[in-house]
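J.: build me a model:
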Amino acid sequence: MDRLVSMQAFTRVVDVGSFARAAESLDLPKATLTRLIQNLETHLGVKLLHRTTRRISVTTDGAAYYERCVRILADVEEAEQSLTRHNNSPRGTLCVDTVAGLAQMVLIPNLQGFFDAYPELKLELTLNGKPIDLLKEGVDVVLRVGNPLDETMVARRVGVLKLAMYASPIYLRRSGTPTNLTELAQHKAINYLSNRTGREMPWPLARGDEQGEILLPSVISTNDAEVYLGCALEGHGIARISRAMAEPYVASGRLVEVMPDWQTEELPISAMYPQNRHLSAKVRVFVNWAADLFSRHPHFGAAQQPSTRDTIRALAAAG
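T.: Predicted coordinates for the structure are as follows:
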């Protein structure tokens, strides 16, 4: 058991690149974690880590040992989980990171069903939305909107975000209602800032065989969905909003869909997790639960089928 604890300590230090952060995530005193690593190096007779006051790096022997440790620890976890798999009772803490809109509209209203099915799981739900290092942040799985760009991650498509153009009656009374692309180009927009690039995001548009992309001038741009919606409701311009978020405001008359014959893009919603980690039972049941949840949602369902590459990578990670 001490050997496994030492392996876990070593892999966590490598994952997060810091003794202090590793000790915190394992709920151990830093001195205890340091002693575990030192005893492990003494037992193996090799140096696993290069340590300076500024950084930690892995030796050649340490890198090889790390890969073996990851597999061994994954096998141990799988063996433990297999004892409870017959009654679908994975246990422990599951760390999920997503964006506020998906949490509020899809996850939170249905969490009781998840806890009823998996009563021994505790959920840590964080709202970030920006690219993060899952290993360093101690996150098991993220839910993200948009095409996955990180090739080191397994991405399973679980839903789709359907967008349309909306404006408030306040804005339309003041500026008129566009009916074509030429008129649309004369309007102001509320632009969304990409979390990846920090730049304003253009709007792809299509009607039948006609396709184009437009970036309207704006008086305000933001990277926060709630602020973005608030600006649209206050009449600061035309906005591209998810149908799920806009629906109640359309029903109450506070938003009006603009140029409904023109389609804007549909963005994939993906559950993502590191491909170099064994897919644990708690991650597996959450991803399956989320996929079923989104597929039955009137605004987030009808997801495109995952690509062959994604399917192969997901199966490989699942073992």
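J.: only C-alpha atoms from now on, for both contacts and neighbour counts.
T.: Noted.
J.: the residue nearest to Asn147 when sequence neighbours are not counted: what's it in contact with?
T.: Excluding the flanking residues, the one nearest Asn147 by C-alpha to C-alpha, 6 or more residues apart in numbering is Pro268, at 6.3 Å. Taking C-alpha atoms under 8 Å, 6 or more residues apart in numbering, we find Pro268 in contact with Val145, Gly146, Asn147, Arg157, Val158, Gly159, Val160, Leu161, Ala303, Gln304.
J.: helices along the stretch 51-200 of the chain, start to end?
T.: Applying DSSP state H, counting those that start in this stretch to the stretch 51-200 of the chain gives helices spanning 60-82, 100-102, 111-117, 134-137, 169-175, 181-184.
J.: please identify which of those helices is closest to Leu127.
T.: helix 100-102 (5.9 Å; C-alpha to C-alpha).
J.: list of residues touching that closest one?
T.: Defining contact as C-alpha under 8 Å, 6+ apart, one finds that helix 100-102 is touched by Leu127, Ala225, Met245.
J.: swap in stretch 308-317?
T.: By C-alpha under 8 Å, 6+ apart, stretch 308-317 touches Val154, Ala155, Arg156, Gln275, Asn276, Arg277, His278, Leu279.
J.: let's see that with 7 Å instead.
T.: Val154, Ala155, Arg156, Gln275, Arg277, His278, Leu279 (C-alpha atoms under 7 Å, 6 or more residues apart in numbering).
J.: tell me the secondary structure for the residue nearest to Asn147?
T.: strand (DSSP: H, G, I helix; E, B strand; the rest coil).
J.: quick check: Ala164 vs Cys231, distance?
T.: 16 Å (C-alpha to C-alpha, to the nearest Å).
J.: same question but for Leu143, I mixed them up
T.: For Leu143 relative to Cys231 (C-alpha to C-alpha), the value is 25 Å.
J.: assumed Met272 was part of a strand.
T.: Yes. Under three-state DSSP, Met272 falls within a strand.
J.: got a list of what the closest residue in space to it that isn't next to it in sequence touches?
T.: Spatially, and ignoring its direct neighbours in sequence, Met272 is nearest to Ala155 (4.5 Å; C-alpha to C-alpha, 6+ apart). Each residue near Ala155 by C-alpha under 7 Å, 6+ apart is listed here: Pro148, Ser270, Ala271, Met272, Tyr273, Asp310.
J.: swap in 8 Å and give it another go.
T.: Pro148, Ser270, Ala271, Met272, Tyr273, Asp310, Ala314.
J.: now the strands for this protein?
T.: Ranges of strands in the chain, per DSSP state E, are 49-51, 56-58, 92-98, 121-127, 141-145, 153-167, 189-192, 203-207, 210-214, 218-222, 239-242, 256-257, 263-264, 266-274.
J.: out of the ones you listed, which is closest to Asp133?
T.: Of all those, strand 266-274 comes closest under C-alpha to C-alpha, at 9.4 Å.
J.: now show me the structure for the sequence below, then we'll compare the two:
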Amino acid sequence: MNLLAAIASFIKVVETGSIVGAARNLGLSAAAVSQTLNRLEEHLGTRLLQRTTRRMALTENGALYYAKVRRIASDLEAAQMAIRTDDNELQGRLCIASTSAFGRHVVAPLIAGFAARYPRLALELCTSDGKINHIQDNIDLSLRIKPQLEDGIVARKIASVPFIVCAAPAYLERAGIPRTPEDLQHHACLGFRYPLDGRLLRWGFTRNGQHTYAALTFSAISDDIDALTQMAIHGAGVARLAEFLAAPYLESGQLIALLKHSHEPNESSAQPLDIYACVQDRAAMTAKVKAFMDYLTEHLDKSWIQASVVITRPNSLHDFNAPNECKLI
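T.: Got it, this is the predicted structure:
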């Protein structure tokens, strides 16, 4: 028995939650993966998985074994990549998860160029505003916003995207132009309900170095930011959109930017949308993950790039390689 191959099969079964899923990922038949698991269990002299027709679960010994061997696959890949000198040798599957809007409007347009640079990589882009689980969903790298951050992951802020408060000319002709965040409470605003926990995201502003939140009246709410964009374009009210969403409509005149920031005293500016690149742990920072991160930051709008910072809950969320920690504020 090839012990390393057997361990790799076991890891994939646990990560995908099924023999069929592991087989598809490994390019093998389900029967071959099942036989390999049987041989591994015989070799170890213990049952690793409880398998029925409907479900599969780790045994107590299986959970202990998985905890010890789960990094083997990534460690082997990292060792293999370390001795290669040709970047084009990067190969295998690379799965990137992203929030829906950032994935659709920023990441997806970059995939063609990245694929051309690394033609032997098989790329997968998953877009979702829900909960992300690197292990269960077999994700190599996730791009998240602050509400998605959780204990235990390794994360780095890679960009701060400006928010644009804006509305259609037809709405502004009808309702007037808000000049300050306080004026927004007298306007029909379009709210985003975050799918992860159902919260309405507040509109944050900075004035004289102080963070404040505007008092708002939402006339319409959606859990799809693209839907809110369309509402704004058609005159439903005032929206707060990330720059990558608003830019083409501002250029065409379908939307008008409001509350424009100046450097005058007492002026307010919308707090930005911070984007974080996350991996499960430091062992997951493989050569192909690093290559994609480098490509992403290379092609992001340079005005979005911020100095990387360590984030957050002490001793739980960690920066990729910074030695110190700080709280996320």
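J.: drop the TM-score for these two in here.
T.: Overlay of the two chains. TM-score (TM-score structural alignment, normalised by the length of structure 1): 0.86; 313 aligned residues with a C-alpha RMSD of 2.7 Å.
J.: if we can go back for a sec, same list (the strands of structure 1) but as CSV, adding distance to Arg12 of structure 1.
T.: CSV is the format used below for the strands of structure 1 (distance: least, C-alpha to C-alpha, whole Å):
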stretch, distance to Arg12 of structure 1
strand 49-51, 12
strand 56-58, 12
strand 92-98, 16
strand 121-127, 19
strand 141-145, 17
strand 153-167, 18
strand 189-192, 36
strand 203-207, 42
strand 210-214, 45
strand 218-222, 36
strand 239-242, 39
strand 256-257, 50
strand 263-264, 43
strand 266-274, 14
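J.: related to what we said a few turns ago, mapped onto structure 2, which of the contacts of Ala155 of structure 1 are still contacts?
T.: Shared with structure 2 under both residues aligned by TM-score structural alignment, their matches' C-alpha atoms under 8 Å, the contacts from the contacts of Ala155 of structure 1 are Ser270, Ala271, Met272, Tyr273, Ala314.
J.: so what corresponds to the last one in structure 2?
T.: By that I understand Ala314 of structure 1. In structure 2, the residue matched to Ala314 of structure 1 (TM-score structural alignment) is Phe320.
J.: tell me the counterpart of Val283 of structure 1 in structure 2.
T.: So, by TM-score structural alignment, Val283 of structure 1 is matched to Val289.
J.: I figured its match hits Ser142, correct?
T.: No. Using C-alpha atoms under 8 Å, Val289 of structure 2 makes no contact with Ser142, being 10.1 Å away.
J.: between these two, point out the one with more neighbours.
T.: Ser142 (23 against 17; other C-alpha atoms under 10 Å).
J.: shouldn't the more buried one be in contact with Asp281?
T.: No. Ser142 of structure 2 is beyond contact range of Asp281, at 11.9 Å (criterion: C-alpha under 8 Å).
J.: coming back round to it: report the buried members of the contacts of helix 100-102 of structure 1.
T.: Ala225, Met245 (16 or more other C-alpha atoms under 10 Å).
J.: tell me the one of the contacts of helix 100-102 of structure 1 nearest Ala9 of structure 1?
T.: Leu127 (27.2 Å).
J.: so how far is Gly198 of structure 1 from that closest one?
T.: 18 Å.
J.: Gln211 of structure 1 now?
T.: To Gly198 of structure 1, Gln211 of structure 1 is 25 Å away according to C-alpha to C-alpha.
J.: can you check Pro274 of structure 1 too?
T.: 25 Å.
J.: do the same with Arg68 of structure 1
T.: Following C-alpha to C-alpha, the distance that separates Arg68 of structure 1 from Gly198 of structure 1 is 39 Å.
J.: now Ala23 of structure 1
T.: Distance of Ala23 of structure 1 to Gly198 of structure 1, computed by C-alpha to C-alpha: 33 Å.
J.: gap between Gln275 of structure 1 and Ser295 of structure 1?
T.: Counting by C-alpha to C-alpha, the gap from Gln275 of structure 1 to Ser295 of structure 1 is 24 Å.
J.: sorry, wrong one. I was asking about Leu83 of structure 1.
T.: Distance from Leu83 of structure 1 to Ser295 of structure 1, by C-alpha to C-alpha: 30 Å.
J.: just Pro131 of structure 1 next, same as before
T.: 25 Å.
J.: of those two, which one has the most company?
T.: Taking neighbours as other C-alpha under 10 Å, Pro131 of structure 1 and Ser295 compare with Ser295 leading, 17 against 12.
J.: what's the more buried one in contact with, if anything?
T.: Contacts for Ser295 of structure 1 (C-alpha under 8 Å, 6+ apart) come out as Val158, Gly159, Gly301, Ala302, Ala303.
J.: make CSV out of those residues and add neighbour count and distance to Met105 of structure 1.
T.: What follows is those, written out as CSV (neighbours: other C-alpha atoms under 10 Å; distance: C-alpha to C-alpha, whole Å):
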residue, neighbour count, distance to Met105 of structure 1
Val158, 27, 15
Gly159, 27, 13
Gly301, 19, 13
Ala302, 15, 17
Ala303, 19, 17
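J.: settle it for me: which of Ala23 and Gly198 of structure 1 has more neighbours?
T.: Ala23 (19 against 11).
J.: contacting residues for the residue nearest to that one when sequence neighbours are not counted?
T.: Residue nearest to Ala23 of structure 1 in three dimensions, not counting chain neighbours: Lys30, with 5.2 Å by C-alpha to C-alpha, 6+ apart. Each residue near Lys30 of structure 1 by C-alpha under 8 Å, 6+ apart is listed here: Phe19, Ala20, Ala23, Glu24.
J.: how does it look with 7 Å?
T.: Taking C-alpha under 7 Å, 6+ apart, we find Lys30 of structure 1 in contact with Phe19, Ala20, Ala23.
J.: then Tyr171 of structure 1?
T.: Contacts of Tyr171 of structure 1 (C-alpha under 7 Å, 6+ apart): Gly235, His236, Gly237.
J.: highest neighbour count among those residues?
T.: In terms of neighbours by other C-alpha under 10 Å, the contacts of Tyr171 of structure 1 top out with Gly237 at 25 neighbours.
J.: hmm, that residue is touching Pro169, no?
T.: No. At 10.5 Å, Gly237 of structure 1 does not count as touching Pro169 under the criterion of C-alpha atoms under 7 Å.
J.: on that earlier part again, could you export the contacts of Pro268 of structure 1 as a markdown table, including distance to Ser194 of structure 1?
T.: A markdown table is the format used below for those (distance: C-alpha to C-alpha, whole Å):
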| residue | distance to Ser194 of structure 1 |
| --- | --- |
| Val145 | 11 |
| Gly146 | 11 |
| Asn147 | 13 |
| Arg157 | 20 |
| Val158 | 22 |
| Gly159 | 20 |
| Val160 | 18 |
| Leu161 | 16 |
| Ala303 | 22 |
| Gln304 | 23 |
